[in-house]
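Undergrad: I need the structure of the sequence given here:
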Amino acid sequence: MTAIEAVRPDSPATGIVSAAAMSSTELLEQLGTDIGAGLSSGEVARRQARWGLNAVSSHRARLLLVLWHQVRSPLLALLLAAAFVSFFLGERSDALVISVIVALSVGLGAVNEYRAEKAAAGLHDQIHHQTVVIRDGRPSQVDVTDLVPGDILDLRLGDIVAADLRLLEVTGLSCDESVLTGESLPVDKTIDTVPAHTALAELSGCALMGTVVNAGSGRGLVVATGARTEFGKIAAGLNTHPLDTEFQVGLRKFSMLLVYVAGALTTSIFVTNMVLHKPVMDALLFSLAIAVGITPQLLPAVVSSSLAAGSRRMSRRKVLVKRLVCIEDLGNVDVLFTDKTGTLTEGHIDFTRAIPAADADPDSVLRWGLLCTEHSGEPGDIVGGNPLDQALWNAPEVKAQQSALASYTRLGVLPFDHQRNMVSVLVRDSAGRSTLITKGAPETVLQRCIEVPAAAREALAAEFAAGNRVVAVAARPARDQQPPTTRDEHDLRLVGLLVFLDPPKTDAAAALRRLATLGISVKVVTGDNPAVASKVCRDLGLGKGVLTGAEVDALDDAALALAIPATTVFARISPAAKARIVRVQRLSGGAVAFLGDGVNDALALHAADVGISVDSATDVAKDAADVILLEKNLDVLADGVGEGRRIFANTIKYVLMGTSSNFGNMFSAAGASVFLSFLPMLPSQILVNNLLYDTSQLAIPTDQVDEEQLRRPSHWDIGFIRRFMIFFGPLSSVFDFLTFAVMLGIFHAGPMEFRTGWFVESLATQTLVIFAIRTRRIPFFRSRPSVALLLAAFGVVAIGAVLPATPLAHTLGFSPLPGLYFAALAAMVVGYLVLIEIGKRIFYRMAAVTVTPRRRRYSTSRSLRRRAARFSTAATRSASVAAYT
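TA: The predicted structure follows:
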């Protein structure tokens, strides 16, 4: 058997080490690939049927795993154990009721969390990565999951290698392989064969899935896909938990607060009941029920429902999130760094004219510019690549250049990179003369020219002042027939300037004003010329402060932190400087977002609290991002920010409700158990009360949010939640004790009737108080709840009132209540809501709540953990690895 089998239905896939030991000719023959035409569409379909998708893993909603998340609560386990003991001690009805209630609670939570997981899976299915392959004799863009062994794949700067490749052609190609080897320095690539026993890190003739093209370009033959790649083998053995977001950290801190409160209450109640010589089993069950009662048991379900509903709304608004919890982080943003092209400008770049220098003419400037591209196809046939080159090749003037272009032969290319900001090409004309052509950012090209006419400098300044994008073209005769290197880019003569138009978006100014109303400061970080970026920003009404890359590099972090607030435009900024600006701003407090779509944005996307990219971005940018915009539009981003804040606001409503009313009820239960000769409420009744109450709160995600809550970001404040619980909990207990007095003093209730009366009152007050707590305004008059919340709240109160008159009453330990009780109940509910409204005004006046800026120390481990997590969680697409650091 050969080292590499032909791709047949009964043959295994090749390995990269074996492929590295074979010549390109042998590989092409073994895999049945034509180097010029690639695979045919029919052959691709056959191989896809055999090998499946080129994917390492997929995001799937797993019902059993979701169910396990719900049942692993220690409190639920204790309740089930207590129910089990009760059953064997003869209290079978109590055991059955408790078991049914726990099952219903778990079922409700599982259904809602599963729906959220399904929503997350749907979002992953909408995120795609494209790559350029040769099929049917021409280049085409395909989804990376469609790659098969035998495909010929083009590699360009910033691409994430989508499969394991044996390299066929390279031009200054180097790859960042840190994702696999841990080495931070890029690895130069060749087309040489190496022995089959060579270590993975030494396979210079191969490119491995998940690595990133750091410089140059190349072409390779796919020899392994999906889980059969080296990356796939590593990812399959990882079980890395994604890095927690600020939202998840807040939830965890809140949960710990509840653990402390529940522990203190249950312990004290159990000890008190034992001291009063009450039955041990009753005291144990009552204490456990108190613990469950004070815990917002359906908080995960409410959060999941909010996030799932929010993700669906955001998807309709063309915003996709990789992880649902990132929605809330998006709402926390108060500083946005963004690039200019396609965000503030139309993004549809058009070539407008060529400006000659010295003795040149416009046609020759255009011709040299067309020759100096990494693309070597026909006009209109560019797939991917630099957008300026695409605009140049798609210009109407190109057709007249065809005969002239055909007379030149390309001898070598020095690809574009973000350090040089140039591309150089060596060509030979029909007369045998060789010429080195260099094209790129005017500042860098002009530095390499012997002399620059004053008229050219004036023309360049005028174009920059008009806000146009300009590329300089220079050339010189060349004697060496070898591919150019950076040492050859000298002694050039300016040929002329190529001018491109990318006008500001008509709706960008309105979008910027909308972001300002949301409390978000927008700053432009671009590699473009300062004059061009400033002109666009002035036209859109942004500030005037400008810093260049050189000026940023000259500042230390402390000085840069002081300069950022007064700066609107950061121009000619390198990838490392972008990330540094973001990092310094994060240290100043607040949440920072970065919006970018290029390989030079990957570092900054990693450094930001929320990385935002677009569906048309480079793969490395999309992988580094947390949020994907299906439309590169600041208005779409504003929609996402508003949705994130709406979700957080609704989540906090449930938290405040659960902590205050539950704490109040359980505090009342603890107090009543001291002076009553019987338990004030049976454990099963407490659980039914908690289940009905939580069910009504599942409608909170549909609720409307007051406008002032959307104007600025909000963050978890455990101290505020604790103060809210301590302030409003006792207020609810006031009416609980009033109910006790009514039941004992007026109705002379026995144990069963007492429990029934308190059950109905506590359910009504803690459910209806949502209408006061959900807003700081006057409820109903200045802030109206959603219809779903209205129906859910009043529906649950009605169920609680009717339940004592149903056949379930005896099983649950209820008895019918006199009609006069409901009149007293109505008066107590109204009095309670009035008292809460008064207390609300006092509390917020006293609290003077302010959002304290979050000062955090940035660490590169954050990016490393995010990348590691994506091995297993975001590898929905085979190339989904953010490794460009």
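Undergrad: Could you use CA atoms for every contact and neighbour count after this?
TA: OK.
Undergrad: What is the neighbour count of Pro279?
TA: Counted with other C-alpha atoms under 10 Å, the neighbours of Pro279 add up to 10.
Undergrad: oh, I was asking about Val674
TA: Val674: 16 surrounding residues under other C-alpha under 10 Å.
Undergrad: That one is in what secondary structure piece?
TA: Following DSSP states H and E, one finds Val674 within helix 634-675.
Undergrad: From the chain's centre, how far out is that helix? Work that out for me.
TA: Centroid separation for helix 634-675 versus its chain: 24 Å, with C-alpha atoms, centre = their mean, to the nearest Å.
Undergrad: One more, so I can put them side by side:
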Amino acid sequence: MDFLRLKESFVHAVLGRPMLRHFRRLSILDLRGDADVDKTVSASMARHLAEAAMAEPAVLLERLHTHPDGLSEAAADALRAVVGTNEVEHEKPRPWWQHLWHCYVDPFNLLLTVLATISFFTEDIKATVVISIMVTLSTSIRFFQEAKSNKAADKLKAMVRNTATVLRCDVAGAASLHAGVSRSLELPIKQLVPGDIVVLSAGDMIPADLRVLHAKDLFVSQAAMTGESLPVEKFVDQRKCDAINPLDFDNICFMGTNVVSGSATAVVVTTGERTYFGDLAQRITAADRRPTAFQADVNRVSWLLIRFMLVMSPVVFFINGFTKGDWLEAFLFAMAVAVGLTPEMLPMIVTSTLAKGALILSRQKIIIKRLDAVQNFGAMDILCTDKTGTLTQDRIFLERHTDVHGAENAEVLEYAYLNSYYQTGLKNLLDVAVLDYQHVHHALKPAENYRKVDEVPFDFQRRRMTVVVAEHEHEDLRLDHHLLICKGAIEEIVSVCTHFRHGELIEPLTPAAHARIIQVTSDLNDDGLRVVGVAIKEMPPDKEVYGVADECGLTLVGYIAFLDPPKESAAPALKALKEHGVAVKVLTGDNPLVAAKICREVGLPVAGMLLGADVEAMHDAALLEAAEKTTVFAKLSPSHKERVVRVLHEAGHVVGFMGDGINDAPALRAADIGISVDSAVDIAKEAADIILLEKSLMVLEAGVLEGRKTFANMLKYIKMTASSNFGNVFSVLIASAFLPFLPMLPMQLLVQNLLYDISQIGIPFDHVDEESIKSPQRWNPGSLGYFMIHFGPVSSIFDIATFLLLWHVFGANGATPESQTLFQSGWFIEGLLSQTLIVHMIRTRRLPFLQSRASWQLMLMSVAVMLVGLGIVMGPFADHFKLTALPLTYFPWLLAILLAYMLLVQVMKGYFARRYGWQ
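TA: Modelled structure (predicted):
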């Protein structure tokens, strides 16, 4: 089955084109490293990017008919009408006829089509019609199920979307296109046009191919394009004059990559299909993406059943050919058996069940980006999560601002405010808390007295950020210094300090002073406060450009401490996840004392703790052993998080990771199921498989349970099909070997199989027993063989009992054509009713109908199919199917056989569950 196309169809239908674009972008970029994919772009593309890289900014802006203040709204709209939206052609929705074609093309439908064609040329028109109905039924249900999901697109596609910060020029008059005031807007990526001026900061996705106009410590991750693990710094000027490969250009940023740190302003050079990504997509989209574990397991089941059919059908053909002598009849019968063994409804059941699960999750504020993530949700047995916003309220408050010894100090707050106010990178929750504190308390307005000189943006290696300011000059005063203000994690701040301020004194940072600092900050951490250090340094006024090298010889002035209270819902959510077999591990870059205190407050036992330094020092085997027993991982870098997730995955766990920051992106991609939130940075949403519209573990619990229900319903069909097919073939082989006539005509067998398929349409809507969702559910295709061996022969026992009943009690021994028809009619009804009942027997471990009832949809389809089957045999159309009405005395015997069959299946269920487990 083409699961990539299946998933894409659903993602477009349910989530709309924006989410489909990002799903496909990740799919294409994943293929970027494949050796057999042509990685070159067209000469015209390379030449166009080279011209943009080498041109002077003013010349390039003029060429693009734009301005440093951006395009006007009218100019952008007019240009978009000419060049189109910023989308790759591959990302646009398929027309309905193409969607219908993809719903048809799968191994089962193609196999049935071949069999229908053979039936047509052998003049078995009735078989051709029945097989065609099966193909039409499977294709149309799948098509309409996905089309139905499309109705939700308009409501859902606006829920999760990536945007870009674009400058727009409010035109003052028609005489001057750019005579206006520039304002920044958050626009959907697809609305960008060449000439748009884009503002970039840490965490942003690059929305198109851009030429950098202004940059400050801009580092871009091009790993998806080039495979480089380290970010690449981008500059305003192209430094390598001999660069030929567009990826080597220093001042070009490519669609699909992301900003790791720093800030920049850039102009859009190309959009949509004309981007490097768009050009590359035309070569890569034809390649097959490696299947996920879920896809691989479903494919294994599919091909197991196909191979079973390919082996057994020739056996049936030769047995009937040799014993009956009519090779044409034997061939048609073998073809009917092949159709009966083909699980043609599997694609529809998988699609419908996953689609239904995703739609239900969308109503619970969970948006699915990858369709098979629904099943992975249910299989998850370890959830790794950050602390902020999941265990805590995600509403950080500035609680204290103190000097080095812990006494309240307003000057420390002033420095922190200046740092947060003037930094232009990614403003995190700590910066927001500092700015909000000033707004609420009206404590400071220091920005009125200062101007910004420069900044050194935050990154996750330094874990600090710096702003350089200067006081405004007065008429009677020439200022002789700049003030460098550095704010960040305590250890990282102290590491670049040589002195500390005590009152009005500046003292050396001695070991004793360092110990005092550790004691004060530890006491604050013990109170559940997150502590950030603030340090300063006076710089000469003639320096205008600053870098990381200037972060040395600083003076520590104090701390700002933040309170992030635990969520009230965290404790019950953690308890519920534990009851459902999901272990929760906290992976945070925060202080270990703060993390441990929060975990204790929400009822998460801290069984062990590892720091980033510990992770760094361990090899994978040691890390795995420690990670299995550890609850809290603190002071982690992005690579540490990714490594913890990876080793847990390689140990056989299904690992979920929940995060919303730039530092979470590697772990999100490494996890079996990446979970982010709508408020996350772009790169985190891009890397995730699931987007939560509410950052809560309670929402996750609902998703886990729905994923398990989805899996359970898919597994029902697999079990029913496998056991029924095996039992039917076993019965056919016995009947073919010992009966002097065919136990059922080919057309009768096809009609019976068609009715049986229809009875299972309600499976995606079925209820699931509570015990089936209490623990993680995973695919285990290897156990399917055991299930077939145990339950298949059970149905054959009662098929044989029916054979003996019809032969000895009702005289259907084949002596006359009428007795053959009676035999075939009796087995037709018994086979149809027993196969329909097995749906209800195998759908639950409990006693069916009494302890566990099917959904009304499944009950309705079952009753309808049984009535139709009885009507075919007992009604006026029996002759059309070469059947005959059964004597009424047959039905008490039939009832006894069916009751005995159900009883034995129930006994076998208990035995099988005790030995192998039910799931």
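Undergrad: after superposition, how close is the helix holding Val674 of structure 1 to structure 2?
TA: Helix 634-675 of structure 1: mean distance to aligned residues in structure 2 after superposition is 1.3 Å, counting by mean C-alpha distance after the TM-score superposition for structure 1.
Undergrad: which bit of structure 2 covers that helix?
TA: Alignment note (TM-score structural alignment): helix 634-675 of structure 1 is matched to residues 697-738 of structure 2.
Undergrad: Stretch 461-472 of structure 1: which residues count as buried?
TA: By 16 or more other C-alpha atoms under 10 Å, the buried positions in stretch 461-472 of structure 1 come out as 463-465, 467-472.
Undergrad: Between its first and last residues, how far does that stretch reach?
TA: Start-to-end span of stretch 461-472 of structure 1 (C-alpha to C-alpha, to the nearest Å) is 13 Å.
Undergrad: Isn't His502 of structure 2 up against Ala407?
TA: No. At 10.3 Å, His502 of structure 2 and Ala407 do not qualify as touching, with contact defined as C-alpha atoms under 8 Å.
Undergrad: about what we covered before: go through the buried residues of stretch 461-472 of structure 1 and name the one nearest Val335 of structure 1.
TA: Looking at these and their distance to Val335 of structure 1, the nearest is Gly467, at 25.0 Å (C-alpha to C-alpha).
Undergrad: Residue in structure 2 paired with the closest one?
TA: In structure 2, the residue matched to Gly467 of structure 1 (TM-score structural alignment) is Gly528.
Undergrad: Any figure for the gap between the nearest residue to that match once chain neighbours are set aside and Pro566 of structure 2?
TA: Once flanking residues are discounted, Gly528 of structure 2 sits nearest to Val594: 5.0 Å by C-alpha to C-alpha, 6 or more residues apart in numbering. Between Val594 of structure 2 and Pro566 of structure 2 the distance is 11 Å, computed by C-alpha to C-alpha.
Undergrad: Phe10 of structure 2 now?
TA: Phe10 of structure 2 is 37 Å from Pro566 of structure 2, by C-alpha to C-alpha.
Undergrad: How about Leu750 of structure 2?
TA: Distance of Leu750 of structure 2 to Pro566 of structure 2, computed by C-alpha to C-alpha: 61 Å.
Undergrad: cool, Ala172 of structure 2 as well?
TA: According to C-alpha to C-alpha, Ala172 of structure 2 and Pro566 of structure 2 sit 50 Å apart.
Undergrad: So for the two, which sits in the more crowded spot?
TA: Pro566 (23 against 12).
Undergrad: the strands in the stretch 701-850 of structure 2, which residues?
TA: In the stretch 701-850 of structure 2, no strands are defined using DSSP state E, counting those that start in this stretch.
Undergrad: Am I right that Ala224 of structure 2 is in contact with Thr257?
TA: Yes. Here Ala224 of structure 2 reaches Thr257: they are 6.8 Å apart, a contact under C-alpha under 8 Å.
Undergrad: Of these two, which one has the most company?
TA: Thr257 (22 against 19).
Undergrad: What lines up with that one in structure 1?
TA: In structure 1, Thr257 of structure 2 lands on Thr211 (TM-score structural alignment).
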